[in-house]
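1. Make a model of this:
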Amino acid sequence: MELLKSSKKYQLFINGEWKNSISNQFIEVINPATGNIVGQVASGNIVETKEAIDAACDSFFSWSKETSKARADILMRLYFLLLENEEYLASVITNEMGKPIVQARKEVQTAAEHFRWNAEEARRIYGQTIQSSEKQKRLSIIRQPVGPVAAITPWNFPLSMVARKLAPALASGCTIVLKPAEQTPISAIELFKLAEKAGVPNGVINLVIGNPKEIGDVLLEDKRIRKITFTGSTEVGKLLYKNAAKQVKRVSMELGGHAPMIVFEDCDLESTVNQVVKSKFNNTGQTCVSPNRIYVQQSIKDSFINLFKEQVQSLKMGYGIDENIDVGPVVNQSGLDKVKKHVEDAIQKGATLVVGGTVSDKANHKNGYFYEPTVLDHVDEQMLITNQETFGPVAPIFSFETEDEVVKKANNTDYGLAAYIFTENLSRSVRVSEALEYGMVGINDTVLSQVEGSFGGIKESGIGREGGPGCLEEFLETKWITSTIRD
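-> Next up is the predicted model:
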């Protein structure tokens, strides 16, 4: 069933009010599985962005001075509201970006957990008192919110990525202007409705949707915005980073990935294949930590491919509102074209097609962006798929002989977000995990994104971390205070 209606119109949220844009223009949100319009969203630009910044700045003083308990209480209310509305929110995610409903429910649960974790952390913003070498001196360090924040989120996790930025900002005492991806804005809109119910004061959170460049330029140019937090492509991240530097704005960025997955001959083969399939085809391969290069030791490669092929062929692809669907569509035509280009290039340059390799021709897929789950063998370093992030349901398999050889190949990229190792050898797991140039490494584990963990990359995969015990650090400034006490 399709719960969103094409006739429904959604508004922007600025200073506690839902409103249309001055231009009265709307963005059509398309279901990538069916081609149907699932809603029309008001398209704001420069005027609305400036209004949102004004509101965030005007409300900053009162919100930043609010007690940590009061802020935590609001976040906890939002946590419960998300869980109460789990089924509806999951259907929104499935309809606007194609994610299978089972995976969409997990995204809602993760989004809720971000609010609970940060509610708990809100009451643990500590300072320090330092003993001075002078009797009359008193020395201390306090932590204060950085100021109004601009957050820009991607389409592939349209609810949890918003939560991952909103929750620590609010917990720290910052106010927010959020620009979600124009492909998937409805999840953010529904979250803001719940935030309103939870008691977030007017002006503390503001939602603008529209032309990314126009909105982004206003956010970057306004000196009152003290921090940019962004999740998206490395290409866009570099532009934001460059422009933020003009004002020395604080930035945190989770950018592109090109994750290697290394399968050693001493792994538990069946368990490894199960995890690799689940990780590779989660969200139709449209995740920044998706394994894009699967390195399998030569001695077990044939056995690995046979098991892998069998499992991939059993995956069910379709409109994700069906409980039995494993793989949905890619998000749009450009995403589909990129997948096709990478596969065609690999085959032309000598890769072997194991399974898949084509746009689905099934009747119930004809209006969507469906690409068959695909496995390629004999992939090498000259192919596009080896050097670019595919963001689709394609698993390229490489072979290797030695540990040193595969570590060198895995590190041969400008990206440094996530990497994976499968081995039963403890010493090897330590050696390789420490040698890999990535911000996150999973050992016999592919679930890296957890609210308790520190999520982020190195090299061109980003700056800063999200989640975990240090989740508020990115939204706090350190102030050093000295005073002289009179006798």
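2. going forward, measure contacts and count neighbours with C-alpha atoms only.
-> Will do.
3. what about the helices in the stretch 101-250 of the chain?
-> For the stretch 101-250 of the chain, the helices defined by DSSP state H, counting those that start in this stretch cover 101-122, 160-172, 186-198, 212-221, 234-244.
4. Second chain to compare with the first, below:
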Amino acid sequence: MTNAPRYNLFIDGAWTAPGSNEWIAVENPATGETVAHVAKGDAGDVEKAVSAAQKAFPAWSRKTALERADYLLALNTLIERDKERLAATITSEMGKPLKEARGEIDFAIGLIRFAAENTRRLEGEIVPGSTPDEKILIDRVPHGVIGGIAAWNFPFALCARKIGPAIAAGNTVVVKPHELTPFAGLEMARLVEEAKIPNGVVNIVTGDGPDVGVPLVAHPLTKLITMTGSTPAGKKIMAAAAEHLKEVRLELGGKAPFIVMEDADIEKAAQAAIESRFTNAGQVCTCNERTYVHEAVYDAFTSKIREKISGLKVGSPTDPDTDMGPKVSLAELEKVHAMVEGAVRQGGKLEVGGHRLTGPEYDKGFYYAPTLLTDVRQDMDIAHNEVFGPVLSVIRVADFDQALAFANDCRYGLSAYLFTRDLGRILRMTRELEFGEIYVNRGGGEAPQGYHHGYGESGLGGEDGKHGLEAYVQTKTIYLNA
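-> Predicted coordinates:
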């Protein structure tokens, strides 16, 4: 693409050239074309952004809840107006099919709407005092400057997930989009500007992890860090944040088990397994990463899965008939292929796919064939390491006990799925399945009013809903006497 647009940083309400005078080329993973150049920020730019956010915080935090909500609703109106353009932006930098990109914009709108509607529900408490004339007030107040770090797989929605609740609660924010997909976050900044959100309340600094992410986390004025990304990156952020004892909210990797019992609706379960694995080319932290199927329906279920995978259309993400687009990068594609090859070496059977797609439609992009592995065992590497790609692994189980044991044999604890008609099993699952988010007899996809969180190496804290919003305030206890 010739004449690709160039984006500066968005700091203190102004578009600001990077101190490094360097730029990052953003490539379309479907075509290899450069779709934009974005500023390569550095520690100096982070300093400017955090300072701007700190300067804006007193006035913003003093605004009423309703005033903050009105700004967010104005932002949402602009997002709704520009839905098609924003969806095309996501598709161009991330390779997500356009119909899925539209869904991402809808999800972002829902996240911001929930934050706006609930600004007046951040309520304090009154506790009886220690003397007859005393009252103890427990207030909820904003932290100050929030540092947000977004992953590349949902570039617009993750920025909305950081910005919406942060500023709804009275904080100001500095967001670092991922360097592979920074375009959508900067488009969000354009709308923040148009919505006339006061200068410094929202700042967007693009760049890589060492130059932008590290100084943002380490800055003494950022009071809370909210990050979506990989588990190794999350551990580094937690370690860096410890120096200033700042709070962290980490939404990290996942290895979701997808349990299908012999009494399940097999057609419904198979369709959900496909959607929960191949949406966004498998690049979703809640994706079906390992499918546990009762031996009584293993053959029937596998046959349905094989048929459905063979029917998926892989191609241009702008084609309305496309079911799956490319991987986000060559490195990601090669990682997935190495995991498939490793599974086959360890005894897995390659039923469908297992290779990079070639041909005129695919050669310029990073397309990987939808893949089915059967005869996968619990002791294989692919049953424990996050694939984050279009590979469905099927593992046979003898009964519900074994399914639960295998599901919990995991260092991650984000999402899980269960298909059964047995209420007893469902109730037992609520006690024994060690995951923060469980989908029963349905495919994936969290709701803005829910609570998106995990256990173990899937992170700390959570996002969305009232519990996610409450993470953006801290308590202040006041012993009130006349």
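5. With both chains overlaid, what TM-score comes out?
-> Counting by TM-score structural alignment, normalised by the length of the second structure, the TM-score of this superposition works out to 0.98. Behind it: 482 aligned residues with a C-alpha RMSD of 1.1 Å.
6. circling back to that earlier point, just name the most buried of the helices of the stretch 101-250 of the first structure.
-> For these, ranked by mean neighbour count under the definition mean count of other C-alpha atoms under 10 Å, the leader is helix 160-172 at a mean of 26.
7. Let me have the helices of the stretch 101-250 of the first structure in JSON lines, extended by distance to residue 461 of the first structure.
-> Compiled in JSON lines, those are given as follows (distance: least, C-alpha to C-alpha, whole Å):
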{"stretch": "helix 101-122", "distance to residue 461 of the first structure": "22"}
{"stretch": "helix 160-172", "distance to residue 461 of the first structure": "16"}
{"stretch": "helix 186-198", "distance to residue 461 of the first structure": "24"}
{"stretch": "helix 212-221", "distance to residue 461 of the first structure": "20"}
{"stretch": "helix 234-244", "distance to residue 461 of the first structure": "7"}
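8. Of all the ones you listed, which one comes closest to residue 45 of the first structure?
-> Set against residue 45 of the first structure and scored by C-alpha to C-alpha, the helices of the stretch 101-250 of the first structure come closest in helix 212-221, at 5.7 Å.
9. which bit of the second structure covers the closest one?
-> Helix 212-221 of the first structure corresponds to residues 209-218 in the second structure, going by TM-score structural alignment.
10. quick one: contacts of the matching stretch?
-> 41-43, 46, 50, 147, 149, 176, 205-207, 222, 225, 237, 240-241, 243-244 (C-alpha atoms under 8 Å, 6 or more residues apart in numbering).
11. are any of those residues buried, and which?
-> The neighbour count (16 or more other C-alpha atoms under 10 Å) marks 41-43, 46, 50, 147, 149, 176, 205-207, 222, 225, 237, 240-241 as buried among the contacts of stretch 209-218 of the second structure.
12. of all the residues you listed, which comes closest to residue 275 of the second structure?
-> Relative to residue 275 of the second structure, the closest of those is residue 149; by C-alpha to C-alpha it sits at 27.1 Å.
13. In the first structure, what sits opposite that closest one in the alignment?
-> With TM-score structural alignment as the criterion, residue 149 of the second structure pairs with residue 152.
14. residue ranges of the strands in the stretch 251-400 of the second structure, please?
-> Counting by DSSP state E, counting those that start in this stretch, one finds strands in the stretch 251-400 of the second structure at the ranges 256-260, 288-294, 349-352, 371-374, 391-397.
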